[in-house]
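A.B. asks: All I have is the shape, not the residue letters:
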């Protein structure tokens, strides 16, 4: 006598994998399409703290879409760039950007005495 084993039929489910989504660079989009400032192209690549500060001040004062004061908008964008770069920001570049913060304070008359 032949023994029959009853097995449940299992339907093989195929896992459908969609194509891998490209990594979203939300911070890069903010830098390009900020609703607060229209930044000069590649301004943060400049090696001159004075030039960076003057450009941020000009952009902040011309903007009609910002929510805060021009000083707040300019300083916020500079801090955003520094924080976005994080550990990947070379020390030399970070020093330039920190100097740009001080120059920005002076330009807006907010320097500590």
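C.D. replies: Structure's in. What do you need? This structure is a prediction, so every number in the text was calculated from the model and none was measured.
A.B. asks: C-alpha only now, for contacts and for neighbours.
C.D. replies: Fine.
A.B. asks: contacting residues for the residue lying closest to residue 60 once chain neighbours are set aside?
C.D. replies: Leaving aside its sequence neighbours, residue 60 sits nearest to residue 70 (C-alpha to C-alpha, 6 or more residues apart in numbering; 4.7 Å). Residue 70 makes contacts with 57, 60-61, as judged by C-alpha atoms under 8 Å, 6 or more residues apart in numbering.
A.B. asks: also this one, for the comparison:
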């Protein structure tokens, strides 16, 4: 099995892109985008993760089987996140219990 030789320039370009995305993350964290804060943060994080996986882990130059395993892993992660977040969002009673526990009682006065 022959290894693919990646030029150093590719690594430096990817490293530069990761540094720009990191600076963008810091910049975005200091600005209030309202409901888009989480979406922007996750988009930047996923972009950085994909760059690391494709280039530093050599998935881009690997076989189709390796790419299939990586895609299947991301698909499984997405399923787990959707199921977890849907369960969390369906539990409205958690908010009510937290609110009740933070109200000072009359007996303590």
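C.D. replies: Happy to help now that I have it. This structure is a prediction, so every number in the text was calculated from the model and none was measured.
A.B. asks: Would you give the TM-score for this superposition?
C.D. replies: The TM-score (TM-score structural alignment, normalised by the length of the second structure) is 0.34; 62 aligned residues with a C-alpha RMSD of 4.1 Å.
A.B. asks: hmm, back to that, considering the contacts of residue 70 of the first structure, which is situated nearest to residue 33 of the first structure?
C.D. replies: Nearest to residue 33 of the first structure, judged by C-alpha to C-alpha, of the contacts of residue 70 of the first structure is residue 60 at 14.0 Å.
A.B. asks: quick revisit: could I get the contacts of residue 70 of the first structure as JSON lines with distance to residue 32 of the first structure, secondary structure and neighbour count?
C.D. replies: Listed next are the contacts of residue 70 of the first structure as JSON lines, based on distance: C-alpha to C-alpha, whole Å; DSSP: H, G, I helix; E, B strand; the rest coil; neighbours: other C-alpha atoms under 10 Å:
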{"residue": "57", "distance to residue 32 of the first structure": "17", "secondary structure": "helix", "neighbour count": "21"}
{"residue": "60", "distance to residue 32 of the first structure": "15", "secondary structure": "helix", "neighbour count": "25"}
{"residue": "61", "distance to residue 32 of the first structure": "18", "secondary structure": "helix", "neighbour count": "15"}
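A.B. asks: now those residues in TSV, with distance to residue 74 of the first structure?
C.D. replies: Below are these laid out as TSV (distance: C-alpha to C-alpha, whole Å):
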residue	distance to residue 74 of the first structure
57	6
60	6
61	9
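A.B. asks: from those residues, which is closest to residue 102 of the first structure?
C.D. replies: Of the contacts of residue 70 of the first structure, the one sitting nearest to residue 102 of the first structure (C-alpha to C-alpha) turns out to be residue 57, at 12.5 Å.
A.B. asks: Verify the stated contact: that closest one with residue 105.
C.D. replies: No. Using C-alpha atoms under 8 Å, residue 57 of the first structure is not in contact with residue 105, being 9.9 Å away.
A.B. asks: and for these two, which residues touch both?
C.D. replies: In contact with both residue 57 of the first structure and residue 105: residue 71, using C-alpha under 8 Å, 6+ apart.
A.B. asks: give me every residue that touches residue 20 of the second structure.
C.D. replies: With the criterion set at C-alpha under 8 Å, 6+ apart, residue 20 of the second structure makes contact with nothing.
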